[in-house]
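K.L.:
coordinates only, sequence not included:
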């Protein structure tokens, strides 16, 4: 039997020394590695341990967030000093204190040789990682019906039980709206749905279409609290099943959940359309068709509320590798200005527009607390790797909202009648 080569013998540079050489201000955290090296202050509360050669190979073959994510999700890069369900404190510390410098080409070659060129052979990625974009064509062209269904299944069909642990009783996986400082996550999610209903001007007997309905939170709230008839549509079979059971348990009449693509809805004449957290999956190039489709579902005077994550500018920007591979495959964000433009170009009149990014940071903090509280159950349900992905994703997203790297916008629009009538109050009545 052939023994696997010991690649540590190829290394002439210790890992701790290599990393320290790239830090102009010194290593701010404590690092230990499988080669016995250590660096950084011994009393630092944030400690990283590189456990094996595979982890080093992940870091060397995919520098940046993807390599670190692979090593962390696989358990090859261990984080100490923060709970894996909420690594926010450690990530905040690293973000505020970590300063890399880019090595010169000759220095980079020396570092690679010193650590061992054999580590440049990429290991297989963790099973939680989705295919890179160039390989997703096996599922169809980007944002085709088949490919959209595949990527939605990747993210949303993880486990309803897992989502119950993370999201809480509301089963709402979108930004909450905190009415006051002391509001709980559940209170804030109810306030969000109430705000959407009020912006849409819902009244008893009206018809609502909720595209990307998730576990039916908006549908159930609107039917229960505002007396409307509502259709919710989701591409996730797990979400649709859960939502139908919740509707039956509440005994709600006039609430329907469809497991289908929103493009399959043929009915029109709706009084209101809500799109809460779906636009991120549509693709910017598809906005004209998307908003035109939603416009055509409305009656004259009907309202659209679009609620989605946005960027602080309207310039094109690629999605980060970690988010694209592990969280939202094919997801795409743009600025709120582009959203407003596309809504208006589709023939709708924008009447109100607001940014709720601080609310999303609070929402993510609440989800992380839930994951920490149910960590052992969550790991038993989906596995340690997937649980780590979620803690990392939610904590990093919280930081991004806090630092104004991403935002959350609600855009309210109306389909005017032939004479320009909007059936809209002189002042927004939901503001009191």
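P.N.:
Good, I have the coordinates. Every value quoted in this text rests on a predicted model; they were computed, and no experiment measured them.
K.L.:
drop to CA atoms for contacts and neighbour counts, all remaining ones
P.N.:
OK.
K.L.:
was I right about residue 276 contacting residue 174?
P.N.:
Yes. The criterion here is CA atoms under 8 Å, and residue 276 meets it with residue 174 at 7.2 Å.
K.L.:
which of those two has more neighbours?
P.N.:
Remark: of residue 276 and residue 174, residue 276 carries more neighbours, 24 against 20, as counted by other CA atoms under 10 Å.
K.L.:
In contact with that one, which residues?
P.N.:
174, 210-213, 305-308 (CA atoms under 8 Å, 6 or more residues apart in numbering).
K.L.:
How about residue 248?
P.N.:
With CA under 8 Å, 6+ apart, residue 248 has no contacts at all.
K.L.:
Report whether residue 412 is found in a helix, as I expect.
P.N.:
No. Counting by DSSP: H, G, I helix; E, B strand; the rest coil, residue 412 falls outside a helix, being strand.
K.L.:
Tally up the residues packed near the nearest residue to it once chain neighbours are set aside, please.
P.N.:
Nearest non-adjacent residue to residue 412, counting by CA to CA, 6 or more residues apart in numbering: residue 305, 4.6 Å away. Neighbour count for residue 305, taken as other CA under 10 Å: 23.
K.L.:
these two touch, right, residue 305 and residue 413?
P.N.:
Yes. The pair residue 305 / residue 413 is scored as a contact, 6.5 Å apart, by CA under 8 Å.
K.L.:
Which secondary structure state is assigned to residue 89?
P.N.:
Going by three-state DSSP: residue 89 is helix.
K.L.:
Pasting the second one now:
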């Protein structure tokens, strides 16, 4: 980084020229300048030139995320484990206008910075998509395994603090306004089991089983022989220990395995809870076709996944989510999911949206992160803990604003005569 000359404009003044209307927060910069109301409840502090370079050299939300994760941008007035209030205020009230190209040059000269060389990103950041080709084609087995490990092998201890005793990292189902997170997660598993009509002696395949919550529930509560598979070694080890602790070895098993390598078939039910987001839209036909081939005639599929609120937008996530949270993750509208399921010759029986439940789930996870902040920082470092607070609070806001949703799609495999075995009315 070189200096063209002594700055002729402050960072605070530069920001003020780009804001439409009033700045809803207080902004303070390392050059001593400020903008916005002095008595604002939320205060943003830009602590270093590196932070400014992050903001100026990265697209969309990535620059702010980099500066925040690295500690160069601080949020005062909210806890880093739950910056929801700050995000809601900024998204709801902050209006920035795009500067003209000549204005960009003027501002940069006024700030005294050039050339704008991007700083190295924080260590928590994953490679950009174009550089991941060295790991294999998108959604190849090797690349999928690396992406899953980036997100899920953070630390079982960390996840235990954030997720709670259930170790369930998917949307809960709240039976009422007073239910706790643990009650809501148990309600979710019970609902999935009832939608699948699980009965003693049946066989369940749970794809992307996480820490084994559905496998354990199916075996313990319904006497089902349940097999779960996950690409996370840490998850598989945790689940195996839980199975042994509960004495369910005869009914439950979790393998560290890509679902595409499962050789068994003839399952009475398949549950896919939070995996479709990692599959890739182009791979839906192969994915649901693979599931159909693993079901016996009359068998059921319950697909639980985050979806877009429409079926027309881009499936890829923004740069922050893609590089810090879900590498290669893709979201499609629920209509796209239903179409893919039906095109795989599975009969859709029921379709349900749990959007508001996921907003509540994320709020509960943020509360857990705040409560256990010191332990989480000690376990994974402050940068990673900041990533999770930012990601979960931002996701909560997206669910509340109906930018993303969460859908269950229940389907059956019919036999050669079109018989599905599904009752005249739902029984769940």
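P.N.:
Okay, I see it. Remember, predicted model here, so these are calculated numbers, not experimental data.
K.L.:
Drop the TM-score for these two in here.
P.N.:
Aligned and superposed, the two chains score 0.98 in TM-score terms (TM-score structural alignment, normalised by the length of structure 2); 426 aligned residues with a CA RMSD of 1.1 Å.
K.L.:
Can you tell me what residue 67 of structure 1 aligns to in structure 2?
P.N.:
Superposed on structure 2 with TM-score structural alignment, residue 67 of structure 1 falls opposite residue 63.
K.L.:
Wait, a helix at that match?
P.N.:
Yes. Using three-state DSSP, the secondary structure at residue 63 of structure 2 is a helix.
K.L.:
what's the closest non-adjacent residue to it?
P.N.:
residue 55 (4.4 Å).
K.L.:
repeat for residue 387 of structure 2
P.N.:
Leaving out its chain neighbours, the residue that sits closest to residue 387 of structure 2 by CA to CA, 6+ apart is residue 69, at 6.2 Å.
K.L.:
check contacts around the equivalent of residue 49 of structure 2 over in structure 1.
P.N.:
Residue correspondence, TM-score structural alignment: residue 49 of structure 2 in this structure matches residue 53 in structure 1. By CA under 8 Å, 6+ apart, residue 53 of structure 1 lies in contact with 7-8, 34, 119.
K.L.:
And for residue 284 of structure 2?
P.N.:
Here residue 284 of structure 2 is in contact with 337, 340 (CA under 8 Å, 6+ apart).
K.L.:
Repeat that for residue 147 of structure 1.
P.N.:
So residue 147 of structure 1 contacts 136, 139-141 (CA under 8 Å, 6+ apart).
K.L.:
Quick check: it vs residue 97 of structure 1, distance?
P.N.:
40 Å (CA to CA, to the nearest Å).
K.L.:
quick one on the thing from earlier: reformat the contacts of residue 147 of structure 1 as TSV; add neighbour count, distance to residue 115 of structure 1 and secondary structure.
P.N.:
Below are these laid out as TSV (neighbours: other CA atoms under 10 Å; distance: CA to CA, whole Å; DSSP: H, G, I helix; E, B strand; the rest coil):
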residue	neighbour count	distance to residue 115 of structure 1	secondary structure
136	17	33	helix
139	16	38	helix
140	14	40	coil
141	12	40	coil
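K.L.:
average gap between the helix or strand where residue 293 of structure 2 lies and structure 1?
P.N.:
Under the criterion of DSSP states H and E, residue 293 of structure 2 resides in helix 284-294. Comparison of helix 284-294 of structure 2 with structure 1 after fitting gives an average deviation of 0.4 Å (mean CA distance after the TM-score superposition for structure 1).
K.L.:
all strands of structure 2, in order?
P.N.:
2-3, 26-29, 34-35, 43-46, 73-76, 113-114, 203-207, 225-230, 252-256, 267-273, 295-308, 347-353, 404-412 (DSSP state E).
K.L.:
Next one: residue 362 of structure 2 from residue 388 of structure 2, what distance?
P.N.:
Noted for residue 362 of structure 2: a distance of 11 Å to residue 388 of structure 2, by CA to CA.
K.L.:
So which of those two has more stuff around it?
P.N.:
A count of neighbours by other CA under 10 Å puts residue 362 above the other of residue 362 of structure 2 and residue 388, at 28 against 22.
K.L.:
corresponding residue for the more buried one in structure 1?
P.N.:
Checking TM-score structural alignment: residue 362 of structure 2 goes with residue 364.
K.L.:
Onto which residues of structure 2 does stretch 262-269 of structure 1 map?
P.N.:
Against structure 2, stretch 262-269 of structure 1 falls on residues 259-266 (TM-score structural alignment).
K.L.:
so how far is the first residue of the matching stretch from its last?
P.N.:
This stretch, stretch 259-266 of structure 2, spans 15 Å end to end (CA to CA).
K.L.:
For it, buried residues please.
P.N.:
Within stretch 259-266 of structure 2, the residues scored as buried using 16 or more other CA atoms under 10 Å are residue 259.
K.L.:
Quick one: map residue 134 of structure 2 onto structure 1.
P.N.:
Matched by TM-score structural alignment, residue 134 of structure 2 corresponds to residue 138 in structure 1.
K.L.:
do you know how far that match is from residue 48 of structure 1?
P.N.:
38 Å.
K.L.:
Looking at these two, which is more packed in?
P.N.:
Under the criterion of other CA under 10 Å, the comparison of residue 138 of structure 1 against residue 48 puts residue 48 first, with 17 against 10.
K.L.:
thought that one was touching residue 76?
P.N.:
No. Residue 48 of structure 1 lies out of contact with residue 76 (CA under 8 Å); the separation is 10.3 Å.
K.L.:
overlap in contacts of those two?
P.N.:
Both residue 48 of structure 1 and residue 76 lack any common contact, where contact means CA under 8 Å, 6+ apart.
K.L.:
Which residue range of structure 2 does the longest helix anywhere in structure 1 align onto?
P.N.:
In structure 1, ranked by residue count with DSSP state H as the criterion, the top helix is helix 384-402. Using TM-score structural alignment, helix 384-402 of structure 1 corresponds to residues 382-400 of structure 2.
K.L.:
Right, I'll leave it there.
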